[in-house]
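*Asks:* only geometry, no sequence info:
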C-alpha cells in the first residue's frame, strides 16, 4: 500500500511540475494490442516519437465485448473537433463487422457496438484492420478496412496459411457514428492490399498501404498521395519503402518536420520505423526507437499533454 501511494504521489507531483512549466506540450499516444487481442486495448506514450512508455503498467484499458471471437485487434483511434475519441477495431478473424466505442478520456468508454460494414455482401470473408481518420476540412470521419469478397475478387494463390485471401480496401464515412454512408470500394491497386493508413500533410494526404501478396512474395509497404481526399488516391503506388522484412500495421505520424511511419515486423517480433521530410526519401530508424515489448498493430496519434496527465492520474487511481 505504501509503495502504491508513493507511486501515485510521484505521478501527481510530476503532473504538477509539468503543469507549472510552459504551455501544454504535444504528446503522442499509440494504441495497440498484444497476443491475439483477447485482452483488449493498450496504450503507450512518447514526447519525441522515439522513447515510448507504457500506460496503466502495460495492462489493458478496455476488454473486448463484441464479435464472434471477442477480440480487440488493430485498435485505431481518432479525435474529433469536440474532443471525443473514436475507436474502431477488428473483432474477429472472420467477422463481417467491426467494433466501435468512444471516450472523452481514453479510460471511460461508451458501450461497445458492432458496425455491420460488410454484412450486405454475404460472401465477405473478413473485415480486418479498420482505420479511422478524421478529415478536419470536411468535419468527416473515414473508416477504412480490408475485406475479401470472392464474388468481386476471386481467391488467388497464396501461402498455405493465408487461405487464398484477396483483399481490397473498403470504406464508409460518418459525422456522428450513428449514421454511416453505404460501404464502397476505397482502394484497388490491382493486388491484395491491407492496412491502409492516412496522414494529412501541409500540402496533401499521404496513404501508406501493405502489399499483402505472398505469391510472388511482397509483404511490404507502399505510398500513394492525393490532394483531394474525396477524389481518392491514385492506384499507382511507390516501390517498397520497408526493406526485406515482412511487415504489417503501418501507422503514420507527423512529428516536427518529419513524417514517421511505424510498423510491425511480425516475423521478427519487433517494431520498425521510417521517417522522411518529403514523403519520398525514407530513412530507416528502427534502431532508434524503443516501443513496449509485445506491441502489435495499432495507431499513433497526437494529443495535448493535458490528456496524458489526466490519463496517468486516472490509471493510477484505478490500480
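*Replies:* Here it is on my side, so go on. Remember, it's a predicted structure, so these values are computed and weren't measured experimentally. Numbering: from 1, shown residues only.
*Asks:* make it CA atoms for all contacts and neighbour counts henceforth
*Replies:* Noted.
*Asks:* can you tell me how far the residue nearest to residue 266 when sequence neighbours are not counted sits from residue 263?
*Replies:* In space, and not counting its chain neighbours, residue 266 is closest to residue 247: 6.0 Å by CA to CA, 6 or more residues apart in numbering. Distance, residue 247 to residue 263, using CA to CA, to the nearest Å: 6 Å.
*Asks:* Tell me which residues are up against stretch 115-125.
*Replies:* With contact meaning CA atoms under 8 Å, 6 or more residues apart in numbering, stretch 115-125 is reached by 94-100, 127, 147-151, 172, 183.
*Asks:* Surely the residue nearest to residue 266 and residue 265 touch.
*Replies:* Yes - with contacts counted by CA atoms under 8 Å, residue 247 reaches residue 265, the gap being 4.6 Å.
*Asks:* Second structure follows, compare the two:
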C-alpha cells in the first residue's frame, strides 16, 4: 500500500513539473508576442468614375465607410474606347471581384471586368441586351445578389431620346460570369416610366428599391415582396430631405446595423451620404464625403467583413497627449493632428511574418509605415509583382510588439527581423534605433488606444 502511494506521489510530482513547464512556456510566448492581432475590421471598397474621366475607373477604400483613400487610379480602362460610367462592384463565389458598368451613352450593351485583388482588372465581356421594344440607351447597371443565390443585374433601359427609362432585371443562368447566358430584361413592375438609377437591397423577405424620378429629380423609395415587383412607393418627392437633382443611390449596411446611402448631387457637383437606423423610415441630414465630394461620380461600395486588423492610435509615453501620425509621408508625433485620421492606423498581421504586425494608414489604404535607413516613412503597396517580390519592403514594414521598455503595461515595437532596433521618437520624428538610456526607453514606449 505504501509503495502504491509512493508511486502515485511521484506521478503527481512529474505531472506538476510538466504543468509548470507548460505554464512557463506560455508566459515566455506571451512576453515574446504580446497582444497578437486577433481583431477584425470591415473594409469598404468604392468603385467610381470621376469628373475628369468617363473612361477610367478609380478604386477607393475605407475602414469606417466615411473617409476614403485612393487604392488605385486609374485602375481599369475598358477596351474598344468604351466608357466605364456607373461601375458597380461585388465579390463573387469564385473569389473574384467583378464590376459591371455602362459602356456608352447609346447602345444596348453593358460591360463586365474582374480582378483577384481589386487592384489589377481584366476585361471579361460585354453583355448584349435585347427586348421586344427597341433599346436606345442602357445605363446604370447594378449588381444584386439575392438570398436564393441568384446573380442579377438591375439596369435602366430607354427606348430613345434619353427619355422614359425603366428599371429592368437580368439574371445569370449559372455562376460562371465569363460565359453564362443572361435572361432577357424584365421590367420591375410598379416603377413607372422615367425612373433610372435603381438600387435594390433586401431585408428579410422585403425588397427595397431606391430610384431616381427623372421627372422630378428626387430619389424615391418603393418596396415589394418580389424582386420583379410589383413595387409600392413608400417615399416620394422630398420624403427624406435630400432635395432634388440627386441621383445614383448606392446602399451598404454598417457594422452598427444602420444603413448608409451614398448619392450624387450632380447639380452642385458634390457627393453625399445619409444614414437610416429605422429600416429606411427616416434619414440623417446629408453630409459630403470628405476628400471625394466634387471628384467622384456615380459609384457603388462593397463591404467586406472580418478582415484582420483593428484601428488604433499610438500615444507617446513621455509626451502625453501626443500621437504617432503621418505628415508628408513621414511618421512623427504631434499633440494636435488634423485631420484626426492621420493619427489612426490599422494594425494588421505583419507583411513579412504573420506573428508580427504592420501599420497601415487608415485614410491611405495600402500605405504602410516602414523603415527607410532609420527614418519611418509611409510607403504604398501598389499591388504590383515588383512589390509582391520585394522582401526588403515587407521586412522593413514588419514589427513585433513587446512589453513597454519604460512601462510594461504599455507597448514598444522592435523591427521583427532585428529585435535590437525599436520605434522611438526623436525631436518629434519617428525613427528606428537601438535604445540605451532611460530617455531612449521612454521615447520608445507607446500606448494603443482603440478607435
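*Replies:* Happy to help now that I have it. Here the structure is a predicted model, which means the values were calculated and not measured.
*Asks:* follow-up on the earlier one: okay, and which of the contacts of stretch 115-125 of structure 1 map to strands?
*Replies:* Residues of the contacts of stretch 115-125 of structure 1 located in strands (DSSP state E): 98-100, 147, 172.
*Asks:* for the residue nearest to residue 266 of structure 1, what are its contacts?
*Replies:* Neighbour list for residue 247 of structure 1: 210, 219-221, 263-267 [criterion: CA under 8 Å, 6+ apart].
*Asks:* Which of those ranks first by neighbour count?
*Replies:* For the contacts of residue 247 of structure 1, neighbours were counted by other CA atoms under 10 Å; the highest total belongs to residue 221, with 28 neighbours.
*Asks:* is it fair to say it lies in a strand?
*Replies:* Yes - assessed by DSSP: H, G, I helix; E, B strand; the rest coil, residue 221 of structure 1 belongs to a strand.
*Asks:* residues contacting it?
*Replies:* Counting by CA under 8 Å, 6+ apart, residue 221 of structure 1 touches 208-211, 240-242, 247-248, 250.
*Asks:* try 6 Å
*Replies:* Residues in contact with residue 221 of structure 1 (CA atoms under 6 Å, 6 or more residues apart in numbering) are 209-210, 240-242.
*Asks:* That one pairs with which position in structure 2?
*Replies:* Under the alignment (TM-score structural alignment), residue 221 of structure 1 maps onto residue 219 of structure 2.
*Asks:* distance of that match from residue 294 of structure 2?
*Replies:* Residue 219 of structure 2 is 19 Å from residue 294 of structure 2, by CA to CA.
*Asks:* Tell me how far the residue nearest to residue 266 of structure 1 lies from residue 273 of structure 1.
*Replies:* From residue 247 of structure 1 to residue 273 of structure 1 the distance is 11 Å (CA to CA).
*Asks:* could you pull out the strands for the stretch 151-300 of structure 2?
*Replies:* 151-158, 166-171, 186-187, 195-203, 206-213, 218-224, 232-235, 247-253, 259-265, 270-276, 287-288, 296-308 (DSSP state E, counting those that start in this stretch).
*Asks:* Those strands: which one's closest to residue 72 of structure 2?
*Replies:* strand 296-308 (13.5 Å; CA to CA).
*Asks:* Okay, buried residues for the closest one please.
*Replies:* 296-303, 308 (16 or more other CA atoms under 10 Å).
*Asks:* repeat for stretch 126-139 of structure 1
*Replies:* For stretch 126-139 of structure 1, the neighbour count (16+ other CA under 10 Å) marks 126-135 as buried.
*Asks:* what does stretch 411-418 of structure 2 give?
*Replies:* Buried-residue list, stretch 411-418 of structure 2, by 16+ other CA under 10 Å: 411-416.
*Asks:* Residues touching the host helix or strand of residue 307 of structure 1, excluding its own?
*Replies:* Element membership for residue 307 of structure 1 (DSSP states H and E) is helix 305-317. For helix 305-317 of structure 1, the surrounding residues in contact (CA under 6 Å, 6+ apart) are 24-27, 56.
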